[in-house]
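> can't give you the sequence, but here's the structure:
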C-alpha cells in the first residue's frame, strides 16, 4: 500500500536552502526516473517520517505534486547520525504494474533448539517485484531448528509475483552449535599459541600459591 503525501516543488537548492527547509520541519527530496528530469520537492516532515517508518526500507509513497499523482519508491534516506532526523530522501518514479529490483530485509523469528546459535548470513535478499506489491520483509522461522540447519535463498517463501534474483544456494540463515565459554577460551589459547602470543599473568594468578605450596598468611 502506498501512503499519500502532498509535496511542494522547489526551485532553491544547496545546503543553505536545505537547512531552511529543515528548520520549517520539512524534508528536501528528489524524484528520479522514467527519462524525466529530476523533480526537486519539499515534503512535510512528520507525515513523511511516519510513511517511511510504516513502509520500511522500500516504502512506496503516492506523492501529490501540483495536483498530479506520482508513485515514488524510496531508494535512499539520509539521516542525521546525532539528531536522528531525516535530512534528505531520494525516490525513483514508478507506475502501477511496473516491476522493480529491490533488496528486501530478512526477519528471523522463533527459537531454535537449545544450545544453538542462529547466524543471519545475509540480512537482505534481492527480488524483482511489482512496485505496488513489494514485501516489507521476508519472514524466516527457525522454531525448533537443530544445529546444522541451513536456510538458503531458495527455501524462502516469496510473495506472489516476486522473483528471486540471487543464487538459490545463497546461505541466508545458519544454525550452529553454541560454543561454551570454556571451549571458546581453549580455542583462543590455541590460536594465541600458534601465533606465538604469550599471555601476561594476571595479578590474581600471580598471587595464587603454586600447587603444593601453602598460601601466604597475614601477620
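Here it is on my side, so go on. These numbers come from a predicted model, not from an experiment.
> C-alpha only now, for contacts and for neighbours.
Will do.
> just to check, residue 144 is in contact with residue 115?
No. With contacts counted by C-alpha atoms under 8 Å, residue 144 stays clear of residue 115, the gap being 11.2 Å.
> and residue 128, what is it in contact with?
For residue 128, the residues meeting the contact criterion (C-alpha atoms under 8 Å, 6 or more residues apart in numbering) are 99-102, 162-165.
> scan those and report the most crowded one.
residue 102 (21 neighbours; other C-alpha atoms under 10 Å).
> SS state for that residue?
Here residue 102 is recorded as strand under DSSP: H, G, I helix; E, B strand; the rest coil.
> likewise for residue 147?
Secondary structure of residue 147, reduced to three states by three-state DSSP: coil.
> ok, it - how many residues close by?
Applying other C-alpha under 10 Å, we find 18 residues neighbouring residue 147.
> mind listing the strands for the protein?
Secondary structure of the chain, counting by DSSP state E: strands at 3-9, 26-32, 39-44, 60-65, 68-79, 86-94, 99-109, 116-120, 124-130, 138-141, 150-152, 163-164, 171-177.
> list the buried residues in the longest one.
Buried residues in strand 68-79, counting neighbours by 16 or more other C-alpha atoms under 10 Å, are found at 70-75.
> about what we covered before: dump the strands of the chain to JSON lines, plus distance to residue 197.
Converted to JSON lines, the strands of the chain look like this (distance: least, C-alpha to C-alpha, whole Å):
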{"stretch": "strand 3-9", "distance to residue 197": "59"}
{"stretch": "strand 26-32", "distance to residue 197": "54"}
{"stretch": "strand 39-44", "distance to residue 197": "58"}
{"stretch": "strand 60-65", "distance to residue 197": "54"}
{"stretch": "strand 68-79", "distance to residue 197": "43"}
{"stretch": "strand 86-94", "distance to residue 197": "47"}
{"stretch": "strand 99-109", "distance to residue 197": "39"}
{"stretch": "strand 116-120", "distance to residue 197": "29"}
{"stretch": "strand 124-130", "distance to residue 197": "38"}
{"stretch": "strand 138-141", "distance to residue 197": "42"}
{"stretch": "strand 150-152", "distance to residue 197": "35"}
{"stretch": "strand 163-164", "distance to residue 197": "47"}
{"stretch": "strand 171-177", "distance to residue 197": "28"}
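> ok, structure two:
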C-alpha cells in the first residue's frame, strides 16, 4: 500500500530550461501539481529526500507536499529522468483527497515455477485498477506454480487486494504459459520467417572458399572417373 511521505516544498516562480538547470544544480527537483480543476502549482522539491520517497513508494508514490503552510496530497504521475546521468529532471503530480478513488497502473509480479518444459510469458507487465489514493497496492502478485502449457491468466483471474477493483478489460491476457521450444525448432522458425520476409544473409568468405574447394574436388573426381 502507498505510504504518505512528507516533504517540505518551495513555491517556484522561475520557469524555463535555465531556471530548471539552476534548480537541479542546487540538488533540487522542479515539479508541477495538477488536478481538481485548480491552476497548476509549480514547486521545487529537495532532491535526495524526493528521490528516496519515489524509490520507496514506487511508480504510484503518494507524497504529502507541505508548502505555503498547506499540505497537498500528491500522487506521482510522471517522472522524467536524464537517460545518461540517471538524475530526476522533473516530476508531474496529480492532487488527490483522502478517501478519493483513483485509477492507476499497478505492476504485475509473477511468482512460482510453472510445470517442466514450459515457458512463462508475461503479456502485460501492469494492470489498470481503481483504488483509494492512500491504499494503492505496490504490485499485484500472480502465481504460475505448476501451471501446465496452454494455461492462461486473464485480468479477471487476478486476486486483488481489498478495496481495489479492476479497471481494465476483464479478458485482458496477463500471463501465457506455453510449451518450451527447442533451440533447433526456434532456429527453424526464424529461418522460415526470414524466408517469407525475403531476408537473405551474406555468406561468410570462409564458407564460400570451403564451398569452392569442395566443388573443385568434386570436378576433379569426375574428370578422373571419365579418364579411366
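Received it, and whenever you're ready, just let me know what you need. For clarity, every value in this text was computed on a predicted model and none was experimentally measured.
> quick one on the thing from earlier: ok, the contacts of residue 128 of the first structure in the second structure, which still hold?
Mapping the contacts of residue 128 of the first structure onto the second structure (both residues aligned by TM-score structural alignment, their matches' C-alpha atoms under 8 Å) leaves 99-102, 162-165 still in contact.
> wait, which of those is closest to residue 52 of the first structure?
Within these, distances to residue 52 of the first structure taken as C-alpha to C-alpha reach their minimum at residue 102, with 15.5 Å.
> thought that closest one was touching residue 127?
Yes. With contacts defined as C-alpha under 8 Å, residue 102 of the first structure counts as touching residue 127 at a distance of 5.5 Å.
> translate residue 116 of the first structure into the numbering of the second structure.
Mapped onto the second structure by TM-score structural alignment, residue 116 of the first structure lines up with residue 118.
> quick one: its match from residue 175 of the second structure, how far?
Taking C-alpha to C-alpha, to the nearest Å as the measure, residue 118 of the second structure falls 13 Å from residue 175 of the second structure.
> neighbour count for the two, which is higher?
Using other C-alpha under 10 Å, the more surrounded residue of residue 118 of the second structure and residue 175 is residue 175, with 22 against 18.
> need the counterpart of residue 163 of the second structure in the first structure.
Under the alignment (TM-score structural alignment), residue 163 of the second structure maps onto residue 161.
> check contacts around the residue lying closest to its match once chain neighbours are set aside.
In space, residue 161 of the first structure comes closest to residue 129 once its chain neighbours are excluded; the distance is 6.3 Å by C-alpha to C-alpha, 6 or more residues apart in numbering. Under the criterion of C-alpha under 8 Å, 6+ apart, the contact list for residue 129 of the first structure reads 99-102, 161-163.
> distance of residue 129 of the first structure relative to residue 103 of the first structure?
Using C-alpha to C-alpha, one gets 10 Å for the distance from residue 129 of the first structure to residue 103 of the first structure.
> tell me the contacts of the closest residue to residue 167 of the first structure other than its chain neighbours?
Using C-alpha to C-alpha, 6+ apart and skipping the chain neighbours, the partner closest in space to residue 167 of the first structure is residue 153 (7.1 Å). Listed by C-alpha under 8 Å, 6+ apart, the contact set of residue 153 of the first structure reads 125, 164, 166-172.
> compared with the second structure, how much does the longest helix belonging to the first structure deviate?
For the first structure, the helix with the greatest residue count under DSSP state H is helix 181-194. After superposition onto the second structure, helix 181-194 of the first structure lies on average 2.4 Å away from the residues it aligns with, using mean C-alpha distance after the TM-score superposition for the first structure.
> neighbours around residue 135 of the first structure, how many?
Based on other C-alpha under 10 Å, the number of other residues close to residue 135 of the first structure is 24.
> what do we get in the second structure for it?
The criterion is TM-score structural alignment: under it, residue 135 of the first structure has residue 137 as its aligned partner in the second structure.
> that match and residue 59 of the second structure, how far apart?
Using C-alpha to C-alpha, residue 137 of the second structure is found at 11 Å from residue 59 of the second structure.
> residue 95 of the second structure now?
15 Å.
> neighbour count winner among the two?
Neighbours of residue 95 of the second structure and residue 59, each counted by other C-alpha under 10 Å, are more numerous for residue 95; the result is 22 against 19.
> skip the chain neighbours and tell me the closest residue to the residue nearest in space to the middle of the second structure.
For the second structure, the residue nearest the mean C-alpha position is residue 125 (6.4 Å; C-alpha atoms, centre = their mean). Leaving out its chain neighbours, the residue that sits closest to residue 125 of the second structure by C-alpha to C-alpha, 6+ apart is residue 108, at 5.2 Å.
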